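Visitor: need a structure here:
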Amino acid sequence: MADPREINPFLKLSLDIGPIVLFFAAYIKLKDRMFTIGGTEYEGFIVVTACFIPLILASTAILWKLTGKLSQMQVITAILITVMGGLSVWFNDERFFKMKPTMIYLLFAAVLGFGLLRGQSYLKLVMEEMMPLEYEGWMILTRRLTGFFFGLALLNEVIWRNFSTEHWVYFKTFGLTAAVFIFFITQGGVMRRHGIEEDDGA
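Guide: Here you go, the predicted structure:
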């Protein structure tokens, strides 16, 4: 893999959230329409999901081409979107795609939890450059994030099983994104107490 390269942060943000925004906009436009493809009727949600898969793969490929690197989270997310989205399209069943956030959050929680059982913070491996912390700080943040991911997985199950597809799309687009943002904002105390000041000469 090529050496990591920096790109414009606004471009990176566009590649990260652009496909999600386009998915939401396309769903709002097509949610009440039915499409007949190959003699089979598909709801707008399924058609939008089918279009979302190559879009997220293209966005991920462009990001890798520009930066020379991808995080494990980006790779796993792209794989699960392809697999679960593909199953939804193949079986014409939206439930597979709705379960995708549950699987992602359970997987991340399980990996972090496994690290905690070994006395390690796997979160540190992927975020150390972004926010240098002492060992205890990483362990606290990892424990909290593990519980948070389990909570999001449970919440996604409650939403998609008990509410309409439209409610789930709003929850997925705005609710989960806001929840992750709020979580890290509220961890400022841990970062202040356990943060490591970088050497200016480094």
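
Visitor: from here on, contacts and neighbour counts on C-alpha atoms
Guide: Will do.

Visitor: In this structure, mark out all the helices, start to finish.
Guide: Under the criterion DSSP state H, helices of the chain are mapped to 9-30, 44-67, 72-91, 95-98, 100-117, 122-127, 135-162, 165-170, 176-185, 188-194.

Visitor: Redo the ones you listed as JSON lines? Include distance to Asp3.
Guide: Listed next are the helices of the chain as JSON lines, based on distance: least, Cα to Cα, whole Å:
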{"stretch": "helix 9-30", "distance to Asp3": "17"}
{"stretch": "helix 44-67", "distance to Asp3": "8"}
{"stretch": "helix 72-91", "distance to Asp3": "16"}
{"stretch": "helix 95-98", "distance to Asp3": "34"}
{"stretch": "helix 100-117", "distance to Asp3": "26"}
{"stretch": "helix 122-127", "distance to Asp3": "16"}
{"stretch": "helix 135-162", "distance to Asp3": "27"}
{"stretch": "helix 165-170", "distance to Asp3": "37"}
{"stretch": "helix 176-185", "distance to Asp3": "28"}
{"stretch": "helix 188-194", "distance to Asp3": "29"}
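
Visitor: With respect to Ala2, which of those lies nearest?
Guide: helix 44-67 (8.4 Å; Cα to Cα).

Visitor: buried set for that closest one?
Guide: Using 16 or more other Cα atoms under 10 Å as the test for burial, helix 44-67 gives 44-53, 55-57, 59-61, 63-64, 67.

Visitor: Equivalent analysis for stretch 19-30, please.
Guide: Under 16+ other Cα under 10 Å, the buried positions of stretch 19-30 are 19-20, 23-24, 26-28, 30.

Visitor: let's see this one next to it:
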Amino acid sequence: MSMDATRKPLPPLLKLVLEVGPLVLFFLVNAYADRLGLSTPERRLFPATAIFVVATLIALAINYALVRKLPIMPVVSGIVVVIFGGLTLALDSELFIKLKPTIVNTLFGVALLVGLRLGKPLLKIVLDSVFDLDEEGWRKLTFRWAMFFFVLAALNEIVWRTQSTDTWVSFKVFGIMPLTLAFALAQTPLILRHEVKREG
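Guide: Modelled structure (predicted):
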């Protein structure tokens, strides 16, 4: 048996740290960059963006080193972070990093709907090892998550266009995650109704 075949999934706590860690660093650097001498108060988002890009790449590298596999959604998000974070720094414009959540969530929503249209619920590929649902359950869950991603994209547009940069950063870190967890928990009744019972 190969070593890859015996690799275990990441422990839940480590997985959470790798997924949320870059966001937390993004928030902290944005909050304290001027006090640390990294920028002026009005330009804190730029060192925060640089740290966000680097931390995201490190988190993906650690994930791959441990399990020799990268989850689809963090990879897509990471690619967009690098592209839009790089544009933010190269062009000295906050616009691009603020657009990143809109682009990522729209991409996920569109991908899920296209998969449904083609008769292939992509969420089943992402979550198959977590849930075992019947086909109707996968279709309904996929559609709900697609709509939720569009809502997140719309919320991001509203917040960054109407609020201060600091408020947007706080929403990105402390708003989107709780909303996502609350939405995921709200899908429990659907999952229980359509769960495939395995023979014991």
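
Visitor: on that earlier part again, between the buried residues of stretch 19-30 of the first structure, which is nearest Ile104 of the first structure?
Guide: Using Cα to Cα, those come closest to Ile104 of the first structure at Ile20, 15.7 Å.

Visitor: Map that closest one onto the second structure.
Guide: Alignment note (TM-score structural alignment): Ile20 of the first structure maps to Leu23 of the second structure.

Visitor: likewise Lys29 of the first structure?
Guide: Aligned partner of Lys29 of the first structure by TM-score structural alignment: Tyr32.

Visitor: Pull the contacting residues for Lys181 of the second structure.
Guide: No Lys there; residue 181 of the second structure is Leu. Taking Cα atoms under 8 Å, 6 or more residues apart in numbering, we find Leu181 of the second structure in contact with no residue.

Visitor: Look up the counterpart of stretch 141-150 of the first structure in the second structure, residue range please.
Guide: Counting by TM-score structural alignment, stretch 141-150 of the first structure corresponds to residues 141-150.

Visitor: Give me the mean distance between that stretch and the first structure.
Guide: Its aligned residues in the first structure lie a mean 0.9 Å from stretch 141-150 of the second structure after superposition (mean Cα distance after the TM-score superposition for the first structure).

Visitor: Can you add distance to Leu112 of the first structure and give the buried residues of stretch 19-30 of the first structure back as CSV?
Guide: Formatted as CSV, those follow (distance: Cα to Cα, whole Å):
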residue, distance to Leu112 of the first structure
Pro19, 27
Ile20, 25
Phe23, 29
Phe24, 30
Ala26, 34
Tyr27, 33
Ile28, 35
Leu30, 38
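
Visitor: Can you tell me which of those is nearest Thr146 of the first structure?
Guide: Relative to Thr146 of the first structure, and with distances defined as Cα to Cα, the nearest of these is Ile20, at 24.1 Å.

Visitor: Isn't the closest one up against Thr173?
Guide: Yes: the criterion here is Cα atoms under 8 Å, and Ile20 of the first structure meets it with Thr173 at 6.8 Å.

Visitor: Quickly list what's touching both of the two.
Guide: By Cα under 8 Å, 6+ apart, no residue touches both Ile20 of the first structure and Thr173.

Visitor: one step back: can you tell me the closest non-neighbouring residue to the match of Lys29 of the first structure?
Guide: Arg44 (7.7 Å; Cα to Cα, 6 or more residues apart in numbering).

Visitor: What distance do you get for the counterpart of the one you found in the first structure to Phe35 of the first structure?
Guide: For Arg44 of the second structure, the aligned position in the first structure is Gly44, judged by TM-score structural alignment. For Gly44 of the first structure, the distance to Phe35 of the first structure equals 7 Å [Cα to Cα, to the nearest Å].

Visitor: show me what contacts the residue nearest the centre of the first structure?
Guide: When Cα atoms, centre = their mean is applied to the first structure, the residue found nearest the centroid is Thr77 (6.0 Å). Residues near Thr77 of the first structure by Cα under 8 Å, 6+ apart: Ile104.

Visitor: I'd like to know how far it sits from Gly189 of the first structure.
Guide: Thr77 of the first structure is 29 Å from Gly189 of the first structure, by Cα to Cα.

Visitor: ok, back up a step: nearest approach to Asp200 of the first structure belongs to which of the helices of the first structure?
Guide: helix 188-194 (18.2 Å).

Visitor: in the superposition, what's the average offset of the closest one relative to the second structure?
Guide: Mean for helix 188-194 of the first structure is 0.8 Å (mean Cα distance after the TM-score superposition for the first structure).

Visitor: Repeat that for stretch 46-56 of the first structure.
Guide: Averaged out, stretch 46-56 of the first structure is 1.1 Å away (mean Cα distance after the TM-score superposition for the first structure).

Visitor: How far away from the center of its chain is that stretch?
Guide: 16 Å (Cα atoms, centre = their mean, to the nearest Å).
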